[in-house]
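K.L.:
What follows is a predicted structure for the sequence shown.
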Amino acid sequence: MTTPAPVDDKAIEKALAHHASHQAEYLAELKKLVRIPSVSFEGFDRQEVRRSAEATCDLMRRKGLQNVQMLEMPGAHPYAYGEWTQAKGRPTLLLYAHHDVQPTGEKEKWNQPDPFEPVERDGRLFARGAADDKAGILVHIAAIDSWLQAHGSLPVNVKMIVEGEEEAGSGSLPAFLKKHRDLLQADAIVLTDTANFDTGLPSITTALRGIVTVQVEVKALKQPVHSGMWGGPVPDPTMALCKILARLVNEDGSINLPGIYEKVRPLTAEEKKSLAALPTSDDLFRRQAGMLPGTKLLGGRPPWEMNWRQPSLAVNAIQASSRKDARNIICDSAWARVGIRTVPDMDVKEVREKLIAAVKRDPPWGVTVEVTPEADGGWWYTKGDAPAFKAARKALRDGYGKEPVSIGCGG
C-alpha cells in the first residue's frame, strides 16, 4: 500500500530541489508540446490537435500518472486525462490545462521565422502556445514529477484533465463534464490558464469574462461590379456593414444595445480597494497594451476594472475584398466577426439575442443581413474565501515571499 508523501517543510524543500535540478528537462518537454501546431479553430488540421493530445498523454505516462487516456466527445477535439489516486484519506485535486492554441495570425509580425519553433530570448520562451496554455500543462506535470521523484508518492490525490478546444469556445465541455462527472470528482480545482498581474507578483483570479460571438454577412449583389460603371445608384454592402457595426457602440465606446448594462454586477467596496492597490497606472496600461500616442482610454473607469468587470465589444475580423485583390469594384458582400465580452451577472442568451437583433435591425438601403451565431462562453466569478483559496494564498505567499493579490481576467 502506497503511503502519501509528507507535507512538512522538509518534504516540500526536497521536491523543490528536484524541480530546480531538472528545470532544463521540463523546458525541453514544453518545447516538444509547443512544436505541435494544435490550432483548434475550424479550417485547421484536426490531426495536429489529436497529435497534441497524444503527446500530452505520453508525457503524463512518462511522468508517473496512471489511467492515462484520451477522452472524446462527438465532433470535438480530444481531451487528455491522467490520475494518481493513491493518497488514501487525503483530498483530491482536479488539475486543468488545455493543449490547443490560437491561430498564429500574420506570421510576418512575429519576431521569429516559425511561430511554432520556440525561441529563448531574455529569459523567456516565445512561440504560439508557449504560455497559453502548454506551459500550464508543464506546471502541473513538473510538480507531480518532482514529488514522485523526491518521495515516491504525492501528498494528495490528483486528476489531470487537459482540454483540446478551449481556444475555440469549449463547445463540448458542458456535455463532457456531465458524462464524466464521476471520473472528475474532486475537492478543488487548480487551473493553470491565467497569469500573475506582474512578473513576481503572485495572483489569484476570481473573475473571468465570458464571450458571445456572431458572424455577420451583408449582401447586395449577385456578383461584384465595376465602381465606375455602377457606383452611385448601387448600394455598397461594405459601407452598409460599416454602418451596422458603427451603431453597435456609442461615442464614448460603450455598447449601444438596450439594457446591456442592467445586469452588470457592481464592484464591492473590498474589490474597489483591491483594484486601487494594484501596482499600475493609466500610462503603464497604455504601454502594456501598445496603444499609440493620442489614442484615448475608454470607459471613464480604471482600465483594469473596464477589462475585468465591464462588458466590451470588438470586431475581431472584417472582410470584403482584400488588400492583395483590391481593385475598382463594389463588392457583392462583406463579412465580419463580432464578439461581446460578458461579465457577472449578464445573461449570455439575452446578450446574444440583443446583438443579433441590433445587427439585423433596419438594414441600410435594404441590403440582406445574415447572422450566424458561434459557440458562447459563460463568465465566471467567485468570492475567493473558500478553504482552497486560503491554502493557495499561503502557498503563493511562501513561494514568492509576497502577499498575493486577487485579480480578474478579461477572458
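P.N.:
That came in fine, so what should we check first? Numbers count the residues shown, from 1 in each chain.
K.L.:
When you work out contacts or count neighbours from here on, use the C-alpha atoms and nothing else.
P.N.:
Will do.
K.L.:
how about the strands of the stretch 51-200 of the chain, start to end?
P.N.:
Using DSSP state E, counting those that start in this stretch, the strands found in the stretch 51-200 of the chain span residues 66-71, 79-84, 92-98, 119-121, 124-126, 157-163, 188-191.
K.L.:
Dump the ones you listed into CSV; add distance to residue 307 as well.
P.N.:
Below are these laid out as CSV (distance: least, CA to CA, whole Å):
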stretch, distance to residue 307
strand 66-71, 34
strand 79-84, 30
strand 92-98, 23
strand 119-121, 29
strand 124-126, 25
strand 157-163, 25
strand 188-191, 20
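K.L.:
Out of those, which is closest to residue 109?
P.N.:
Proximity to residue 109 (CA to CA) singles out strand 124-126 among these, at 13.2 Å.
K.L.:
Next one for the comparison:
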Amino acid sequence: MSAVQEYIESNKEKFKEELFEILRIPSISTSSAHKQHVGKAADFLVDQLESLDLDRVTRFKTDGNPIVYGELTTDPEKPTVLVYGHYDVQPPDPEDLWDTPPFEPTVRNGDIYARGASDDKGQSFTHVKALESYIKSGTDFPVNIKYIFEGEEEVGSPNLVPFIKEHRELLECDMVLISDTAMFAEDTPSITYGLRGLAYMEVEVIGPNRDLHSGVYGGAVDNPANVLSEMIAQLRDEDGRIQIPGFYDAVKPLTEKEREAYRNLPFDEEEYKDKLGLKALNGEKGYSTLERASARPTLDVNGLWSGYQGEGAKTVLPSKAGAKISMRLVPDQDPKEIAKLFTEHIQSIAPETVTVEVTEHHGGHPSITDLSFYGLKAAGKAFEEVYQKEPLFAREGGSIPIVADFQKVLGAQSILMGFGLNSDAIHSPNEKFALKDFYRGIKTSAKFFELLPEYSE
C-alpha cells in the first residue's frame, strides 16, 4: 500500500469529524436568514485549503456568496485539474420528516445522515482530503490542481459564470473534476458522461381583482385555478410528448449505439418501482425508463398554489393561481430558446378571461463529455482499482449547468466522478451518504491524480 493510501486508512476518523464540522453549518443559500452560515462554510473551506500550504488560497467576494479558490502548481508540463464543488445546501424542510436533526450529522447503518452529506459537501470534500493525503504523507503531488467552491449552486449559480469569465486565465485547466452526481447502484462505480439541461419557469394566472364568493360568482367568472389546470393539461399529450411547438426541433436523437448501452445497464424496473412505492411507471412512449429519465427532455410541474389552503372549508373563487414548471433538456436544446417557446405557447393557449404572466427563472445547457477523453479513461481506471469493479458509463437526468459553462468559457471537459447514490434523498428529508463511499471517494480521487499523468502522454 502506498504512503498516500496508508495515510487515508489511518485518518478515516479525522476525515469524518472534519466532514461533520461543515455538515453542521446550515449554509442554506435560498434563505437570506442564513447568509452568515453560508459565509461560515466558505471560511471553513478556506481554513482547510490554507492548512495544506498551497501556492494560493483566496476568498473572493461576489455580488452574492463568496467563491473559495485554491491552487497548487507542481509542474507546468503536467495536467492541471480544476476541482469544482458547492458548499451551499437546500433547505431541510419539512424538518418534521427527518429522523434526526438535519444539521447534526448522524451515522446509522453505515450512512451519514445530514443535509449536504451527499449534495455536495461530502462528495466535494473527498478531493480536499485526497490532496491532503499526498501532502501530509510527504508524497509529491503528481499533477497541478485548482479548487473552486461556490455558495450559490442551489439558487442557479448567478455569480459563478461572470466570475469564470472574469478569471479565465486564473482558472485555465485541462479538465474539471466534479463530484455532484451518483453511482448507478450501490458498489457499482459509475461515471456520468452526460447531463440534461434545465429551463425553469413560473406561470401566474390572474383573474378578478379579488377573491370572490364561489356561490355568488361561480359560473359567471372564470376561475384562475381551473384555467391554470386546463392549460397545464395541454402541455403534454397522452403519449407523454410535450406539445410546445418547436420544442423538439434541436433535440439530438439517441444513436442505436447509445440505446444499446442503455439496454446493457443492470437495471431492475420492478425493484425501481418497489423502492418508489409505485405500481406503474409513466413517460414518453417509445423509450425505456432509463432513457426517459436521463436522455429525453421532460416537462414537470414542481409546485402549484391558489385559493384557500387553511383548515376547514372556505367557498372562495381565487383571484390568482400559479405554478412552477421545470423542463429538463438534452443536446442540443438551448434553455433560452426553450424558455421563449414555452412563454409564447402558454400565452397562446390562455383564454381571454384571464391575464397570464410568465417568469423565466434559472436555466442551464445540457452537456456531453467525449468518451475517448484521456481524463475520463484515467477516472475509469481509478474507480476500477479502488472498487475492484469496472465502472459503468451513463448519462444522468439531473442538471449541473456549470458543466456546460466550463466547456464554453474555459474549453475544458468535465469528469463527473460521483460517489453518491440516487437513493441518497438529496433535496429531501433524511439525506444520506454512505460512509464507506466517502472513504472510497478519497481513495479514488487520490488514485485518479496518480494515474492521470500516464494517460495524458
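P.N.:
Structure's in. What do you need? The model shown is predicted, which means the values in this text are computed figures rather than measured ones.
K.L.:
can you list the strands of the stretch 51-200 of the first structure in a markdown table and add mean neighbour count and distance to residue 356 of the first structure?
P.N.:
Shown next, in a markdown table, are these (neighbours: other CA atoms under 10 Å; distance: least, CA to CA, whole Å):
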| stretch | mean neighbour count | distance to residue 356 of the first structure |
| --- | --- | --- |
| strand 66-71 | 17 | 35 |
| strand 79-84 | 24 | 32 |
| strand 92-98 | 22 | 30 |
| strand 119-121 | 11 | 42 |
| strand 124-126 | 15 | 38 |
| strand 157-163 | 23 | 30 |
| strand 188-191 | 16 | 33 |
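K.L.:
and residue 229 of the first structure, which of those is closest to it?
P.N.:
Of all the strands of the stretch 51-200 of the first structure, strand 124-126 comes closest under CA to CA, at 50.3 Å.
K.L.:
Trace residue 144 of the second structure over to the first structure, please.
P.N.:
Using TM-score structural alignment, the equivalent of residue 144 of the second structure in the first structure is residue 157.
K.L.:
Repeat that for residue 57 of the second structure.
P.N.:
In the first structure, the residue paired with residue 57 of the second structure according to TM-score structural alignment is residue 68.
K.L.:
Which residue comes closest to that match once chain neighbours are left out?
P.N.:
residue 82 (4.2 Å; CA to CA, 6 or more residues apart in numbering).
K.L.:
Enumerate every residue touching the counterpart of the one you found in the second structure.
P.N.:
Here residue 82 of the first structure is matched to residue 70 in the second structure, going by TM-score structural alignment. Residues counted as contacts of residue 70 of the second structure (CA atoms under 8 Å, 6 or more residues apart in numbering) are 49, 54, 55, 56, 57, 58, 146, 147, 148.
K.L.:
Now for the second one: which residues touch it?
P.N.:
Listed by CA under 8 Å, 6+ apart, the contact partners of residue 54 of the second structure are 70, 71, 72.
K.L.:
okay if I get those residues as JSON lines plus distance to residue 171 of the second structure?
P.N.:
Output for these, formatted as JSON lines (distance: CA to CA, whole Å):
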{"residue": "70", "distance to residue 171 of the second structure": "10"}
{"residue": "71", "distance to residue 171 of the second structure": "9"}
{"residue": "72", "distance to residue 171 of the second structure": "12"}
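K.L.:
Show me which of those is closest to residue 169 of the second structure.
P.N.:
Relative to residue 169 of the second structure, and with distances defined as CA to CA, the nearest of the contacts of residue 54 of the second structure is residue 71, at 12.8 Å.
K.L.:
quick one: contacts for that closest one?
P.N.:
So residue 71 of the second structure contacts 54, 55, 56, 57, 144, 145, 146, 147 (CA under 8 Å, 6+ apart).
K.L.:
Quick check: the farthest pair among those residues?
P.N.:
Maximum pairwise distance in the contacts of residue 71 of the second structure, criterion CA to CA, is 14.4 Å, between 57 and 144.
K.L.:
Next, the contact list for the counterpart of residue 342 of the first structure in the second structure, please.
P.N.:
Aligned counterpart of residue 342 of the first structure in the second structure: residue 329 (TM-score structural alignment). Shown in contact with residue 329 of the second structure (CA under 8 Å, 6+ apart): 196, 197, 198, 199, 296, 297, 298, 335, 365, 366.
K.L.:
The third one reaches residue 363, doesn't it?
P.N.:
Yes - counting by CA atoms under 8 Å, residue 198 of the second structure sits close enough to residue 363 to count as a contact (4.8 Å).
K.L.:
For the two, indicate the residue with more neighbours.
P.N.:
Neighbours per residue (other CA atoms under 10 Å) separate residue 198 of the second structure from residue 363, with residue 198 holding more: 29 against 25.
K.L.:
before we move on, which element is that one in?
P.N.:
In the assignment (DSSP states H and E), residue 198 of the second structure maps to strand 197-206.
K.L.:
The stretch 251-400 of the second structure: helices as residue ranges?
P.N.:
For the stretch 251-400 of the second structure, the helices defined by DSSP state H, counting those that start in this stretch occupy 256-263, 269-276, 289-294, 335-349, 374-387.
K.L.:
Among the ones you listed, which comes closest to residue 228 of the second structure?
P.N.:
helix 335-349 (9.9 Å).
K.L.:
and the angle from that closest one to strand 197-206?
P.N.:
30 degrees (axes from the mean of the first three to the mean of the last three CA atoms, to 10 degrees).
K.L.:
If we go by neighbour counts, what in helix 335-349 of the second structure is buried?
P.N.:
For helix 335-349 of the second structure, burial by neighbour count (16 or more other CA atoms under 10 Å) applies to 335, 336, 338, 339, 342, 343, 345, 346.
K.L.:
mean shift of that helix relative to the first structure?
P.N.:
Superposed on the first structure, helix 335-349 of the second structure shows a mean distance to its aligned partners of 1.4 Å (mean CA distance after the TM-score superposition for the first structure).
K.L.:
centre of the chain versus that helix, how much separation?
P.N.:
Relative to its chain's centre, helix 335-349 of the second structure lies at 24 Å (CA atoms, centre = their mean, to the nearest Å).
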